[in-house]
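Chemist: Mind folding the following:
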Amino acid sequence: MNKKTVLRAAGLALGAGAMLASAPAFALSATTTGSKLTTSSDEGHKIARVYDTSADSRSAKGEYERQASPNTIKNLWNKSGNGTVVKSATGSKIAKGRACRQEQAAPDSCGAWKFN
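Modeler: Sure, this is the predicted structure:
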């Protein structure tokens, strides 16, 4: 091998090692038409945020379950309008969640459950 090839291989190995050593920041993110629910690993997945993502005169809602209260679904409503976000109080880690949209004279429509 020539010197250039050796240096290139060493650079690739260092880059790969740096990527493996860094801690990834994962977040729970669930969406449906008009609504998005997120948590952040920076906050230990202890706060839920609900974004209203559509100017459709319908409220956005997040449904979530905390580790400390299994089988208890909490609702976080965002009735503030398109482009706004509301956040929950801090609690135990959010184990699962889904985004929902208020429907007029019908059950709310919700996306799939996402898990931390």
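
Chemist: Please make it C-alpha for all contacts and neighbour counts, starting now.
Modeler: Noted.

Chemist: any chance you could map the helices in this structure?
Modeler: Along the chain, counting by DSSP state H, helices occupy 3-21.

Chemist: For it, just list every one of the strands.
Modeler: Listed from the start of the chain, the chain has strands (DSSP state E) covering 29-32, 35-38, 49-52, 60-66, 73-78, 85-87, 94-101, 109-110, 114-115.

Chemist: one more to line up against the first:
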Amino acid sequence: MSAMSGRSVRRTGFAAFVALVLGLGLGSTQAWAYYAWNSDDYAVTYNSDTQVKVCDMEADTNAVEAEYWRNYASSSSHLWDTDGAGPDNCKYSGTGNAVYKMRVCEQRFAEPDSCGSWAYRP
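Modeler: The predicted model follows:
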């Protein structure tokens, strides 16, 4: 390889590296979501964590709830999928401040609700 072509390869590699770093650095908005689970039922954030979707994945007649906290809120919010019809039956919240923690609960007849662990915004 000549000295000229070697420099060209190094420049091209360096330019690709710079483009990658700048692309990662400039993309400051979150490009992923986070999930909370309870058995097969789940909740997920989207739209930069400003909205929540809760999905009942079991056809067991039990209602499913996403309980979540938004930044600057003084109390939690609740999003219910009440029909218990599953699978992949989802309800969607409106927008608001970013959700920083959430969990999924399943309402059970004549028993305490079953709740999964809290999931926190990364």
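
Chemist: possible to save the strands of the first structure as TSV with mean neighbour count and distance to Ala23 of the first structure?
Modeler: Shown next, in TSV, are the strands of the first structure (neighbours: other Cα atoms under 10 Å; distance: least, Cα to Cα, whole Å):
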stretch	mean neighbour count	distance to Ala23 of the first structure
strand 29-32	21	19
strand 35-38	25	19
strand 49-52	26	23
strand 60-66	25	24
strand 73-78	18	29
strand 85-87	18	25
strand 94-101	26	20
strand 109-110	17	31
strand 114-115	16	19
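
Chemist: Turn the ones you listed into JSON lines, columns for distance to Ala21 of the first structure.
Modeler: Below are those laid out as JSON lines (distance: least, Cα to Cα, whole Å):
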{"stretch": "strand 29-32", "distance to Ala21 of the first structure": "24"}
{"stretch": "strand 35-38", "distance to Ala21 of the first structure": "25"}
{"stretch": "strand 49-52", "distance to Ala21 of the first structure": "29"}
{"stretch": "strand 60-66", "distance to Ala21 of the first structure": "29"}
{"stretch": "strand 73-78", "distance to Ala21 of the first structure": "36"}
{"stretch": "strand 85-87", "distance to Ala21 of the first structure": "31"}
{"stretch": "strand 94-101", "distance to Ala21 of the first structure": "26"}
{"stretch": "strand 109-110", "distance to Ala21 of the first structure": "37"}
{"stretch": "strand 114-115", "distance to Ala21 of the first structure": "24"}
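
Chemist: list the contacts for Gln30 of the second structure?
Modeler: Contact analysis of Gln30 of the second structure by Cα atoms under 8 Å, 6 or more residues apart in numbering lists Ser48.

Chemist: With that, I have no additional questions.
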